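Asker: Fold the following and give me the result.
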Amino acid sequence: MQTGPGHRAAPAPARRPHRRADLAAFLRSRRERITPEDVGMPPGPRRRTPGLRREEVAQLAGVGVTWYTWLEQGRPINASPQVLDAVARTLRLDAAERGHLYRLADLPDAAVPPQADTLPPEVRQIIDGMLPQPVSVVNDRGDVLVSNTAYDALFPTLRDAPPGERNTLWQIFTLPDCCNPLADLDREGPEHVAVFRHRYSRHKDEPAWRDFVRRLRAESPRFALLWDRQDVALPGPCDKVLRHAAVGEFRIRTTGFELTASPGVRMIVYTPADAESRERVAWLADHPEAAELVRAHAHGRRGVPA
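Answerer: Alright, predicted model coming up:
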């Protein structure tokens, strides 16, 4: 990777000049914590400062030495997401550090959203330990990052959904009515969209969010109609009437808990509202073959407008 159009010298956004100094300090601190041995390089002659040299970071990232030096000096140059990705990999940044780097470089749109493999390892153990309670972990957009088997039994089409569609809003607005887990989408759909708009307002400048809305509008006329209403609502506990082909309708209350170790991520706990609902949820958890039937039926009916 060589210096080129993706990272040519250009004026940085004038509205955030302080970020350049913060960016310089952050890059230096991350560089100084990595030794040559960490990246398979010989230690070389005696070093005046700890960690890698600037030219070594540039070499490993495949960028020009002058360009990287300017970046670390806080000079007003632009950087493409691809180049910052290379620098982030070289400096072994984790998800939080990578997002911080993008924000300091005035590229918040490129920040990597939380993914399943970036969650603390104990999250899976926690939600599995809550069985038979259905539990999922989702990001701000509603992408399901991880779930336990009881949740998978309630929402069987989510488990094997392709990337970009393992999302609660996408599922309820694109599944055919016969397979939709919401018993009354006309009643509950507007609230889902209004809460989503509340979250969207914090991410509306991010291309991934705009693309999600564009795709869902094209896929679901019902969502497009609700989205155009401009309604907004705060998130909170929610009572739902769900249905499943194998057991019929049951009532659920959802409660969300923010994960402090993963900003923008929350755990959603699904609590049956009455004894009959508890029995039906427990039966679904004990009969995974019922979920397979719903998946097969929904797959065959895809394309029916939601």
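Asker: From here on, just use CA atoms for contacts and neighbour counts.
Answerer: OK.
Asker: Would you mind naming the helix or strand containing residue 82?
Answerer: For residue 82, the enclosing helix or strand under DSSP states H and E is helix 81-90.
Asker: swap in residue 136?
Answerer: Of the helices and strands defined by DSSP H and E, residue 136 is found in strand 135-139.
Asker: what's in contact with that strand?
Answerer: Residues external to strand 135-139 that are found in contact with it (CA atoms under 8 Å, 6 or more residues apart in numbering): 113-114, 127, 144-148, 150-151, 264-270.
Asker: So which elements touch the helix or strand following that strand?
Answerer: From strand 135-139 onward toward the C-terminus, using DSSP H and E, the following helix or strand is strand 144-147. Other elements packing on strand 144-147 under the criterion 3 or more CA pairs under 8 Å, 6 or more residues apart in numbering; DSSP states H and E are helix 122-129, strand 135-139.
Asker: Make a markdown table out of the ones you listed and add distance to residue 102 and mean neighbour count.
Answerer: Shown next, in a markdown table, are those (distance: least, CA to CA, whole Å; neighbours: other CA atoms under 10 Å):
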| stretch | distance to residue 102 | mean neighbour count |
| --- | --- | --- |
| helix 122-129 | 26 | 15 |
| strand 135-139 | 19 | 24 |
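Asker: next up, for comparison:
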Amino acid sequence: MDRHHEPGDGNELGEFLRARRAALDPRRAGLPHHGGLRRVPGLRREELAQLAHVSFDYVVRLEQGRTRKVSRAVLDALADALRMTPDERDYLFGLADLSPRKAARAPGLPDVAPRLRQLLDDMHDVPAMVVHRRMDVLAWNRAAAALLTDFAALPPARRNIIRLTFLDDAFRAQYVDWPVVARECVAVLRMESGRHPDDPDLGALIAELNEKDADFRAWWADYRVAGPRQLTKRMRHPTAGELTLDVQQLSVDTDADQLLAAYTAHDANSRDALDFLLRWSSGPRPARASSQP
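Answerer: Below you'll find the predicted structure:
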């Protein structure tokens, strides 16, 4: 069981800084290369201190969790020195409690607005679904079920894209580049764990994946973080064959915790394969293709 998902447990700020320091090539940080092997990967603590213009002792105390007093200016300097991405910088500030903390919500999944469900049902040629920030599938259309899986046949607690990606053999087999997709999932969860450390459902999901999947355990320790963005996924569908899809993740203005995810063909061959799949799966329309049981 990994402890990093639990709020107030351990030294996640220090561990994140240490992980980013170990992952950064010194040459990318602007340090000269003198040849030979380094005893430690990434930056040394003294090099990070020099680049961020802080004391070596301060870096040690931060990484060891012996101080939590850190200013926004110092965090900016550390993030700059470590060449952090915008997502990594947001995560760092969240760990230091220097970003606005969202109010905790009661456990459970939110409802999907009726008009948003209607939009899904009207998107006949585009696989689409509404997902929660934890990647729980809240609603979907017929095309999404044909492309990904029959969500209606799953208990609500198992309708989670990240859980399916790691723990469902048939679902993970659809991804040609499964390790790439899976690592993106871990990065999304890591970001969410920083933004919502008090979410018990999120903690339970992370704990389950840590317990059941060795790849997840290893990648979780990397501290890679990423927010929602456009993705391209290569799939090997049992009916449609291979196809490459662009995944658009659009915010829902009525609920900040929901995203509309839509899958569109990346190229002409994928367009033909997707069209074939949608024709193959067509039939009498149910009253509500996206309704939850």
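Asker: just to revisit the earlier point, where in structure 2 does the helix or strand just after the helix holding residue 82 of structure 1 fall?
Answerer: Remark: after helix 81-90 of structure 1, the chain's next helix or strand is helix 95-104, criterion DSSP H and E. Mapped onto structure 2 with TM-score structural alignment as the criterion, helix 95-104 of structure 1 occupies no residues.
Asker: list the helices and strands helix 95-104 of structure 1 packs on?
Answerer: Other helices and strands packing on helix 95-104 of structure 1, by 3+ CA pairs under 8 Å, 6+ apart, are helix 18-32, helix 81-90.
Asker: how about a cut-off of 7 Å?
Answerer: The contact analysis (3 or more CA pairs under 7 Å, 6 or more residues apart in numbering; DSSP states H and E) places helix 95-104 of structure 1 against helix 18-32.
Asker: quick one on the thing from earlier: find me the equivalent region of the strand holding residue 136 of structure 1 in structure 2.
Answerer: The alignment places strand 135-139 of structure 1 over residues 128-132 of structure 2 (TM-score structural alignment).
Asker: again, but for stretch 194-210 of structure 1
Answerer: Residues 187-203 of structure 2 are where stretch 194-210 of structure 1 aligns, with TM-score structural alignment as the criterion.
Asker: Need the distance between the two termini of the matching stretch.
Answerer: 15 Å (CA to CA, to the nearest Å).
Asker: how about the strands in the stretch 151-300 of structure 1?
Answerer: Chain-ordered strands for the stretch 151-300 of structure 1, with DSSP state E, counting those that start in this stretch as the definition, fall at 238-244, 248-258, 265-272.
Asker: any idea of the angle the strand holding residue 136 of structure 1 forms with strand 265-272?
Answerer: Here strand 135-139 of structure 1 runs at an angle of 150 degrees relative to strand 265-272 (axes from the mean of the first three to the mean of the last three CA atoms, to 10 degrees).
Asker: Strand 135-139 of structure 1: how far from the chain's middle?
Answerer: When distances are taken as CA atoms, centre = their mean, to the nearest Å, strand 135-139 of structure 1 is centred 10 Å away from the chain's centroid.
Asker: Quick one: distance of the match of stretch 194-210 of structure 1 to the chain centre.
Answerer: 10 Å.
Asker: same check, this time on stretch 220-238 of structure 1
Answerer: Using CA atoms, centre = their mean, the mean C-alpha position of stretch 220-238 of structure 1 is found 20 Å from that of the whole chain.
Asker: in it, what's buried?
Answerer: Along stretch 220-238 of structure 1, the positions that meet the burial threshold by neighbour count (16 or more other CA atoms under 10 Å) are 220, 222-224, 226-227, 232.
Asker: how long is that stretch from one end to the other?
Answerer: One end of stretch 220-238 of structure 1 sits 23 Å from the other (CA to CA).
Asker: what range in structure 2 does that stretch sit on?
Answerer: Stretch 220-238 of structure 1 corresponds to residues 213-231 in structure 2, going by TM-score structural alignment.
Asker: who touches that stretch?
Answerer: Contact with stretch 213-231 of structure 2 is made by 16, 19, 87-88, 183, 186-188, 190-191, 209-210, 246-249, as judged by CA atoms under 7 Å, 6 or more residues apart in numbering.
Asker: Helices - which of the residues you listed land there?
Answerer: 16, 19, 87-88, 183, 186-188, 190-191, 209-210 (DSSP state H).
Asker: Just the closest of those to residue 269 of structure 2, please.
Answerer: Ranked by distance to residue 269 of structure 2 (CA to CA), these are led by residue 183 at 26.7 Å.
Asker: how many other residues sit next to that closest one?
Answerer: Summarising burial for residue 183 of structure 2: neighbours were counted as other CA atoms under 10 Å, giving 18.
Asker: That one - nearest residue in space that isn't next to it in sequence?
Answerer: Distance criterion CA to CA, 6 or more residues apart in numbering; nearest residue to residue 183 of structure 2, sequence neighbours excluded, is residue 219 at 6.8 Å.
Asker: same thing with residue 15 of structure 2?
Answerer: By the measure of CA to CA, 6+ apart, the closest residue to residue 15 of structure 2 outside its immediate chain neighbours is residue 63, 6.3 Å from it.
Asker: Whichever strand or helix holds the one you found aligns to what range in structure 1?
Answerer: When elements are assigned from DSSP H and E, residue 63 of structure 2 belongs to helix 56-64. Following TM-score structural alignment, helix 56-64 of structure 2 has no partner segment in structure 1.
Asker: Tell me the buried residues in that helix?
Answerer: Across helix 56-64 of structure 2, burial judged by 16+ other CA under 10 Å covers 59-60, 62-64.
Asker: same question, stretch 179-190 of structure 2
Answerer: Neighbour counts over stretch 179-190 of structure 2 (16+ other CA under 10 Å) mark 181-190 as buried.
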